[in-house]
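>>> need a structure here:
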Amino acid sequence: RWHAALRTDPATFKALLIDGIPVTELSDRLSFEGDRTVLDRLLKALG
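Sure, this is the predicted structure:
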């Protein structure tokens, strides 16, 4: 189990898609649970 706090620039965050839905339509904060693979995928998307 892990907890991560990530910071990125607003343009990168707004461009992020979750299951094909723009993150800005979901919330201005992102919370999720998963294994290391999920974290790696998120970091790559924000990279």
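>>> from here on, just use CA atoms for contacts and neighbour counts.
Will do.
>>> counting neighbours, what do you get for residue 36?
Residue 36 has 11 neighbours, counted by other CA atoms under 10 Å.
>>> ugh, typo on my part, it should be residue 41
11.
>>> the one 4 residues further on now?
By other CA under 10 Å, 13 other residues sit near residue 45.
>>> another sequence for comparison is provided below:
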Amino acid sequence: MTNDLSVGLLVVLGVLAGIGALLVLMTMLEPGAQTRRAPAHRAAKVPPRP
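Coordinates of the predicted model:
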């Protein structure tokens, strides 16, 4: 009984770890997922006056 429980728990944890790894890989390989760079200084955030 204990053996069946531990094997089942390992299978569930393995599946969750695999899903997490796939999500990380898909996020890293997505072409449109480039992060925006922060402005170099505070004045870069202020829009120009009309």
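>>> TM value for the aligned chains?
Once superposed, chain against chain, the TM-score is 0.28 (TM-score structural alignment, normalised by the length of the first structure); 14 aligned residues with a CA RMSD of 1.3 Å.
>>> which parts of the second structure are helices?
2-29 (DSSP state H).
>>> would you indicate which residues of stretch 37-47 of the first structure are buried?
Under the neighbour-count criterion of 16 or more other CA atoms under 10 Å, stretch 37-47 of the first structure has 39, 46 buried.
>>> next one: stretch 14-33 of the second structure
Going by 16+ other CA under 10 Å, stretch 14-33 of the second structure has no buried residues at all.
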